[in-house]
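Trainee: Predicted coordinates and the sequence they were generated for:
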Amino acid sequence: MNKRNKNLIYSAIGIIALFLIFVAVNFIASKINIRLDLTEEKLYTLSQSTRSVLKKLDTPVTLKLYYTKSSNMPSFLKNYAARVLDLLNEYRQTAGSRIIIEKYDPVPDSEAEDSAVMDGVTGQPLNTGDKIYLGLAVQCLDQTVALPFLSPDREQLLEYDVTRAISQITRTRKSLIGVMSALPVMGQKPTPMMMQMGQFNQTPPWMAFRELKTDYELLEIPMASEKIDPSIELLVIVHPAGISEKMQYAIDQYILKGGKVIAFLDPYSFYAAATAKNDRTAMQPPMTNSSLDKLLKAWNIGFDQEMVVADMTYCKRMVTPEKRMSFPTVIDITSDGLNKEEVFTSQLESVTEAFGGAFTGEPADGLKKSILMKSTRDSHLINSYLASNFEMVVKEFKPDDKEYALAIKLSGKFKTAFPDGKPEAAGKKEAAPAGDSIKESQKDSVVVLIADSDMIFDELCVKTSNIFGQTITQPLNDNLSLFYNLVGYMAGDSDLIQIRSRKVISRPFNVVKTMQSQAEQKFKNKILELEEDLTKAQERLSKLQEQKSKNQKSILSPEQKEEIKNFRQKETKAKQDLKVLRKELRQGIDSLETRLKWINIALMPGIVILFGIGFAIFRNRRSFVK
C-alpha cells in the first residue's frame, strides 16, 4: 500500500469517527436534556421569580399551545411559535410533572379549532378569509386563563404573561384592593345639602375603577380612617388631600407588614379645582394639592406640592384658525420618557399628565428607586398658581436642562416614619406606646409614586360616545393601560414583582434610518416652502379682492387668475420634486439592502474558501519541507 492510499484511508476513518462522535453527542444530549442559552438577551432562561411560582404549584397545570402549522401561517409567526414552544419546554423542565404541555393545530372545522374557541384563543383573519392561530390556554382543574394571541411584539413580556397566567389560575379568590381618595373616584351619592340645592344625581365611579371591579374586589377606605385592613393586598391612593398623620401612620405600618401601595399625588388637581368651582355647597376653598409628607421624608424622597412640571417638548399643542397654542403643563409623555425595562411601562407609547409634579432625591438606605416616567431636558418647574395660565408659562419658560422624575418605584425594606409610635390624637398630650409599632419591614415591599392624580380621570384618558344607544369608550392614550398594568403587577403573586421585561437587544439599520431622516427633513422643508407660498398667495389674493368694487367681488380678476395659476405651477413642481425625492430614497435603500444581502450570502462561503486555500498552502509547504 503506497503512502497516498494510506493517507486516504486514515482520512476516511477520521471523518467516519468524527461523524459517529457527533451523532453520539447529540443522542446523549437529547436524553439528558441539557440546554444552553447562548442568546444575548437570555430569552430561554427562566427568571428566579418564575421558578419560585412554579415551585409553589401543588396541582398540575396544563399549557395548551394552539398554533397553525399550514402554509397559510406567515414565516415570522412560525419562527415565533418555535421560540414560544422552547420557552414552554423550559417551564416543563423546571416544574417537572406539575407542568403539562399540549400542542394543537386548529385547522378549519376541526375539534382542535372548537377547543381553541372554547378556551378563549381567537383566530386572526387573513386576506384570504382563512384564520391562523397562535395562542395559549393555561388550565388548572376547571379554571382557564387564555392568552388569545401571542404577538411577537410582546416577546420581551412572554415569560411575564405566562407566569402571570399560571399565578392567576392557581389563586382561589379575587385579590382585595383598598381605595383611598379625597376625590369621588368610587362614585358619590348626593348629600342632604346637595339634595336641598336640587342636586339629586349620583356621581358615577371613574372609569379606571369601574373596570377594576370586574377582576378585583374593591374596598373603599375613608380618609378619616386610622387603620387599614391587613387582608388588603394592594392599597391605591388617589389625591390624599388633607391626609392626617394618623392615616399616614396606618399606611406606614401597612407597608412595613409587606403591603404594596400605588399613590397618585398632585401639586395641582384640576379635577378638585373644577369640582369645587361648580359646587355651590362648598364651605371651604378647594384642596388642590396632596402629598404623603411624613412618609416621603422618611424615604428621603422630595415632592414640592407647589411646583408643576412644564415641558416644551412633550407639551400638548393645538392649532386653531387664529393661532397655534401650546400647553406646557399638559404633557404627552412618549415612549422615550417611559422605562422600557419595567413590565408595566415597556409596551406603552403615550401617557398624558395634566399639571403634574416631580420627585427628587435618592431613597433612604435599604430602598431602590426606579424611574418609571421622566420629562425631557427641555423642562422647567413652575409654581402651581401659574400652571393654568399657558401663555404666561410659555413666556416665562426657561429650560432647566434636567430630566424630572414624574413617576418612581421604590422597592426594598422600608423603615418607619414614626419611630415614636402612633401620633397623638388632637386634644391628647401623650402618643400611643411605641412598643406596638413596627420599626422596619421584615420582607421587601413596593411603593409606586406618581406625581399626578388627574391622569386617571375620565376626561384625560378616555373618550365616550353613544352609538345606537350603547356607550362606547375609547382610550385617548395609555393612561388606563399603565394603571391596570400597575394593579395587575402589584396585586398578583409577589414573585411577579421581581420579573423584569426581557430586554430584547435592538440592532437597527442606522444607515437606513439616517437616509430616511435626511429625506424626511427634505420633505419637511419642501412642505414648509409650499405652505409659505400658499400663505403668500392667499394674502395677495385677499389684497386683490379688497381692491375690487362690490359688484365685482364674485368675479376673478385677471391678476387673481394669474396668481392662482402661478401657485398651481409651484404646487405641481413641488409635488414632482417630492416624488423624485421619494424615488431616490427607495433606490438608495434598495441598493443598500442588495449589498447587505450579497455580503450575507457570500461572506461565510468566502471565509471558508479562503481558510481552505490557506490550509492547503500550509500543508503543501509542510510536505515540501519534509
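Mentor: Happy to help now that I have it. Numbers count the residues shown, from 1 in each chain.

Trainee: contacts and neighbour counts: CA atoms only from here.
Mentor: Noted.

Trainee: what number of residues lie near K323?
Mentor: Using other Cα atoms under 10 Å, K323 is surrounded by 7 other residues.

Trainee: Likewise for the one 5 residues further on?
Mentor: Using other Cα under 10 Å, P328 is surrounded by 28 other residues.

Trainee: Just confirm D161 is within a helix.
Mentor: Yes - using DSSP: H, G, I helix; E, B strand; the rest coil, the assignment for D161 is a helix.

Trainee: try it against this one:
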Amino acid sequence: MNSASRSTFGRLGLVAVAVIFLVAVPLSNTILRGARIDLTENRLYTLAPGTLHVLDGIPEPINLYFFFSNAATARTPFFRTYAGRVRDMLHDFARQSGGKLRVTEIDPVPFSDEEDRATQYGLQGIRLDNSSDPVFMGIAGTNSIGDQQIIPFTDPRKEAFLEYDLAKLVYSLAHPERPVVGLLSSLPITAGFDPMTQQIRQPWAVVSQLRQVFDLRQLDTGLDRIADEIQVLMLVHPKDLSEKTLYAIDQFVLRGGRLMVFVDPWSEADPGTPDPGDMTGSFGVRSSSLGRLFDAWGISVPADTFIADDRYALQVLGPDGRPVRDIGLMGIGKEGIDQDDVITAGLDAINMGYAAAISLREAAPVTLTPLIRSSRL
C-alpha cells in the first residue's frame, strides 16, 4: 500500500468516504447488511447474507401475496418468465424464514374480488395494448398487527433490485417501529433551502434511502447532548466540531450507542474552509476528523494523506484527451473486498477516489476490521 500527499496532485479529487467502525456495531449490522443488488442475468444464485439476516430476524408471521395475471399474460412469455423468477425468489424467502413467511399467489382476473383486492392494496395493473386486460404483477405484504407494504409492480427492467426490494419490504413488516438514527453532517446532504442558488436543495440519494427504513433525525453540528432515543449516530464528514459536541459523542459511545463515522481527507463535496496559513487563496481545508476522539481511541486517519494504488488505478482522460491511469482513483476488485462479512459479501467491485488511509496506533483500545483493502504494491 502506497500513500501520497494530496499536495502532489494539483486538482480536485473525487468524494472519498472512509468508514470507521468504532467500538460498536455499525448501522449496516442493523438492517440489510450486504443485501444483494443481483446483477446476474437470471438471478440463479443463493440469497445474499444480508437477506438471510433479515429473514432470521422475523419475530412473527408475515403474509406475502403475489398478484399475477396468469390468463392475461398467456401470449406474453416475457412476463411469464419473469413472473417465474419472482415466484422462485418468494419461495426462496419462505424456505429460509423458518416458517415465519407465508407466500400466496393470487390471479386477479378482471371484474373479480381478487382484482378489487389488488387495487385496494395499491398494486398497479398495466395494459400491454389498448384492447388487453390489465396485467398485475405486484406484491403485497401484511403482518400480525395489520401493517401493509407493497411493491406496486415487479418491473422486469429492475430485476437486479428485486431481492433488495423484497428484503426491505419484509424488514419493514417485521420491524414496524423503525430504529432511530441521528445524522450529523458538515455537508448539505439533507433537503433544504440553498441561499446561494435561491433554490430548494434535494437530499442525497443515500439520505432518501435511509428514510425509507429508519427514523432519520438530523442533528445540529453544535449539539451538546445526544437524545436517549437515538440508537445509531451517523457522522458524515464531521468537521471542526466543538469540544462540547465531541464530549457528547464520547458519552453516547460510552453508554452503548452505535456509531458510524465517515471521514474524508479530500472531499470534493466540501467547498473548503479557508486555511489561515495558505496565502494562495486555494481550495482550503476539505478534510474531516474526530480529532481528540480518534486520538483517544487510537485511530489514525491522516487528514493530509490519501491512498494511491497503481494496481487498482482507474483510467481517466488526461489534459490532452488521452486515457491515463490515476493512482488516486481506485477500482478495488473482489480480491480486495471482505467476502466473509455480511456487510460486503457479494460485492464484486467498489470504486473510490482519494480515500483515507486508516490504521490503529499501538495499544489502541479498539479493534480494526478492514472490509476493503488496497493492494500491497
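Mentor: That came in fine, so what should we check first? Quick caveat: nothing in here was measured; it's all calculated off a predicted structure.

Trainee: which SS state does T46 of the second structure fall under?
Mentor: Per three-state DSSP, T46 of the second structure ends up coil.

Trainee: er, I327 of the second structure actually
Mentor: What three-state DSSP gives for I327 of the second structure is strand.

Trainee: F149 of the first structure - that's part of a helix, no?
Mentor: No - assessed with three-state DSSP, F149 of the first structure is coil; it does not lie in a helix.

Trainee: First-to-last residue distance for stretch 470-487 of the first structure?
Mentor: 28 Å (Cα to Cα, to the nearest Å).

Trainee: let me fix that: stretch 278-285 of the first structure
Mentor: 12 Å.

Trainee: What of stretch 350-364 of the second structure?
Mentor: Terminal residues of stretch 350-364 of the second structure are spaced 28 Å apart (Cα to Cα).

Trainee: go on, stretch 57-68 of the second structure?
Mentor: Start and end residues of stretch 57-68 of the second structure are separated by 28 Å (Cα to Cα).

Trainee: what sits up against it?
Mentor: With contact meaning Cα atoms under 8 Å, 6 or more residues apart in numbering, stretch 57-68 of the second structure is reached by 83, 87, 97, 99-108, 118, 135-144, 170-171, 173-175.

Trainee: Enumerate the positions of that stretch that are buried.
Mentor: Judged by neighbour count (16 or more other Cα atoms under 10 Å), stretch 57-68 of the second structure contains these buried residues: I58, P61, I62, N63, L64, Y65, F66, F67, F68.

Trainee: now that stretch: how far from the chain's centre is it?
Mentor: Centroid separation for stretch 57-68 of the second structure versus its chain: 24 Å, with Cα atoms, centre = their mean, to the nearest Å.

Trainee: so what does the longest helix along the first structure touch, helix or strand wise?
Mentor: Assignment by DSSP state H gives helix 558-625 as the longest helix of the first structure. In terms of contacts (3 or more Cα pairs under 8 Å, 6 or more residues apart in numbering; DSSP states H and E), helix 558-625 of the first structure is packed against helix 510-546.

Trainee: so where is the helix it packs on in the second structure?
Mentor: The counterpart of helix 510-546 of the first structure in the second structure, using TM-score structural alignment, is absent.

Trainee: Report all helices and strands that that helix contacts.
Mentor: So helix 510-546 of the first structure, by 3+ Cα pairs under 8 Å, 6+ apart, packs with helix 558-625.

Trainee: where along the stretch 151-300 of the second structure do the helices fall?
Mentor: If DSSP state H, counting those that start in this stretch is used as the criterion, the helices of the stretch 151-300 of the second structure fall at 162-174, 205-213, 243-254, 292-297.

Trainee: right, so of these, which gets closest to V181 of the second structure?
Mentor: For those, the distance to V181 of the second structure is smallest for helix 205-213, at 9.0 Å, taking Cα to Cα.

Trainee: buried ones in the closest one?
Mentor: Going by neighbour count (16+ other Cα under 10 Å), the buried part of helix 205-213 of the second structure is V213.

Trainee: how far is that helix from where the chain is centred?
Mentor: With Cα atoms, centre = their mean as the basis, the mean position of helix 205-213 of the second structure lies at 8 Å from the chain mean.

Trainee: and it with helix 162-174, angle?
Mentor: Angle, helix 205-213 of the second structure to helix 162-174, by axes from the mean of the first three to the mean of the last three Cα atoms, to 10 degrees: 40 degrees.
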